[in-house]
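Student: Compute the structure for the input listed below.
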Amino acid sequence: MHGVFRVHSGGIMDVSCTIIADDQEARERLSRLLSQTNHVDIIAQADNGAEGVRHALEKQPDVVFVDVEMPGMTGFDVVREVREQGGRHTFIFVTGYDQYAIRAIRHAAFDFLVKPVDIDDLKAALERFIEQKSRKENGRISDMFIRQHNLTGREVEILSLLAKNQNSKEIAEALFISKHTVDTYRRRLLEKTGYKSTNELVHALLKANG
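Tutor: I've put the predicted structure just below:
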């Protein structure tokens, strides 16, 4: 699972964001608006596409806000580069020209905001993202995924809790087993599914649950 998406005990989710825009004024405005929005964490900003790609891949934000028109590497180039390197981030394009909307959709953008960004439009986009993410996080593991990897009942239980962003200690407490046992199951899940990390495994699960 990409990102550092977190769920509070009350069910409210934190969203980590990265902003990529060469226009300092637009970048600062978006940063200010995001700072006024509850449960949003800006973990990186970049003033060019190349730096933005690096931040996206290294920091794994939940949402990447990217300006369409930038010198050198455009917003569309950023998305293409991140995708080619295996990133499955959620992108929201920001631009002063709404004629880019159709192209943004073709690049699998989650949403499209026109500058100057309006706080209500921004909040609406984030609410849609949280709603979609919540559906995936709370969805059960598909039968196809279980059969494909020959998962046992206990493995399914643990994977379901991992998908809800619970750590080994929390899972152990929930299932009344030891943390060591949970860690053993986690290693076994990686061996059976062929993924290199729990993040990769859970991301594949969420994608399969679509």
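
Student: only C-alpha atoms for contact and neighbour calcs from this point on.
Tutor: Will do.

Student: Distance from the chain centre to the helix or strand harbouring residue 185, please.
Tutor: Element membership for residue 185 (DSSP states H and E) is helix 179-193. Centroid separation for helix 179-193 versus its chain: 24 Å, with CA atoms, centre = their mean, to the nearest Å.

Student: Now do the buried residues in it.
Tutor: For helix 179-193, burial by neighbour count (16 or more other CA atoms under 10 Å) applies to 179, 182-183, 185-186, 189.

Student: run this one through as well so I can compare:
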Amino acid sequence: MLRVVLVDDEKLALDELSFILSKNSEIEIIGKYESPLAALEFIKKSEPEIVFLDVKMPEIDGFTLAKEINKLDFQVNIVFATVFDKYAIRAFEMNAIDYVLKPFSEKRLDLTMDKINEKYSNNKNALLKEKSIEGMIKIPLWKDECIYLVHPQDILYCTVLNKEVFVFAKEATFTTHDTLNQLANKLINHNFFRSHKSYLVNLDRIYKIVPWFNSTFVLQIEGLKEEVPVSRHYVKDFKKILNM
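Tutor: Have a look, this model is predicted:
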């Protein structure tokens, strides 16, 4: 199920969009915001797959909000939903997946969801293809201006520090030009788990799970003093994976 956040300073438009989208069984509306700044903070924490947003809004406009969303370390499909038809080119230049005009119709929004579902289907097929290619098992990582090919099972965990992604392996620490989300896609079939918006951990390298505040956990990794957090957003999936 794809999680959706709606942003529009007009409550009637927000309610109308919510009503139509709620009929789609493939999505879950997890947030509705009239304030774009409040929406941005929620998006950072909840990491939705889709954000519908208006163009003209107080505080910051839709393009400024989209720019901030595009900086985040996870992929978000942005759909502009507005009464203005003159900004479509600019929207697509910002990698928006669709541009929908008010008043909304169920048929038009179904086309939007078809486009998003097709994108996710293509991404999954690409990952399967990559896995099947001979020689694509190891991950290219950087250290001392050289590229090392590292097997996924030698990676202990990955994290973001000052907007740079670090990969901690058995005997060395590497960096990568990938975002943490891109790295997670590469490691999706190697038993890695996104435990926090800034952490990706190898489940096979965890030897101890310590209960922490607010029903969260910290993970102790083989051969390391550093601990990896499991944030509240990921606790439910973590427990499910480990049958806890």
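
Student: Quantify their similarity with the TM-score.
Tutor: Overlay of the two chains. TM-score (TM-score structural alignment, normalised by the length of structure 1): 0.67; 163 aligned residues with a CA RMSD of 3.0 Å.

Student: quick one on the thing from earlier: any chance of a markdown table for the buried residues of helix 179-193 of structure 1, columns distance to residue 129 of structure 1?
Tutor: Below are those laid out as a markdown table (distance: CA to CA, whole Å):
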| residue | distance to residue 129 of structure 1 |
| --- | --- |
| 179 | 32 |
| 182 | 30 |
| 183 | 31 |
| 185 | 31 |
| 186 | 28 |
| 189 | 28 |
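
Student: mind checking what residue 194 of structure 2 lines up with in structure 1?
Tutor: Under the alignment by TM-score structural alignment, residue 194 of structure 2 pairs with no residue in structure 1.

Student: so how many other residues sit close to residue 194 of structure 2?
Tutor: Residues lying near residue 194 of structure 2 (other CA atoms under 10 Å) number 23.

Student: One more: residue 126 of structure 2?
Tutor: For residue 126 of structure 2, the neighbour count with other CA under 10 Å is 12.

Student: Spit out the contact partners of the spatially most central residue of structure 2.
Tutor: Geometric centre of structure 2, nearest residue: residue 74, 3.3 Å, by CA atoms, centre = their mean. Residues in contact with residue 74 of structure 2 (CA atoms under 8 Å, 6 or more residues apart in numbering) are 47, 179-181.

Student: mind checking the SS state of it?
Tutor: coil (DSSP: H, G, I helix; E, B strand; the rest coil).

Student: counting contacts, what elements does the longest helix anywhere in structure 2 pack onto?
Tutor: In structure 2, with assignment by DSSP state H, the single longest helix is helix 106-132. Secondary-structure packing of helix 106-132 of structure 2 (3 or more CA pairs under 8 Å, 6 or more residues apart in numbering; DSSP states H and E): helix 11-21, strand 98-101.

Student: Give me the nearest residue to the corresponding residue of structure 2 for residue 44 of structure 1, chain neighbours excluded.
Tutor: Counting by TM-score structural alignment, residue 44 of structure 1 corresponds to residue 31 in structure 2. Excluding the flanking residues, the one nearest residue 31 of structure 2 by CA to CA, 6 or more residues apart in numbering is residue 5, at 4.8 Å.

Student: and the one you found, how far is that from residue 227 of structure 2?
Tutor: Residue 5 of structure 2 sits 32 Å away from residue 227 of structure 2, going by CA to CA, to the nearest Å.

Student: sorry, back to before: residues contacting the residue nearest to residue 31 of structure 2?
Tutor: Per CA under 8 Å, 6+ apart, neighbours of residue 5 of structure 2: 29-33, 39, 43, 48, 50-52.

Student: which of those residues count as buried?
Tutor: Buried among these by 16+ other CA under 10 Å: 29, 31-33, 39, 43, 48, 50-52.

Student: As a markdown table, those with secondary structure and distance to residue 116 of structure 2 would be great.
Tutor: As requested, those are exported to a markdown table (DSSP: H, G, I helix; E, B strand; the rest coil; distance: CA to CA, whole Å):
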| residue | secondary structure | distance to residue 116 of structure 2 |
| --- | --- | --- |
| 29 | strand | 15 |
| 31 | strand | 19 |
| 32 | strand | 20 |
| 33 | strand | 22 |
| 39 | helix | 21 |
| 43 | helix | 18 |
| 48 | coil | 13 |
| 50 | strand | 9 |
| 51 | strand | 11 |
| 52 | strand | 12 |
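
Student: can I get those residues in CSV with distance to residue 164 of structure 2?
Tutor: Converted to CSV, these look like this (distance: CA to CA, whole Å):
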residue, distance to residue 164 of structure 2
29, 31
31, 29
32, 31
33, 31
39, 25
43, 21
48, 22
50, 25
51, 25
52, 28
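
Student: Which residue of structure 2 sits opposite residue 98 of structure 1 in the alignment?
Tutor: In structure 2, the residue paired with residue 98 of structure 1 is residue 85, using TM-score structural alignment.

Student: which SS state does its match fall under?
Tutor: Criterion first, three-state DSSP; result for residue 85 of structure 2: coil.
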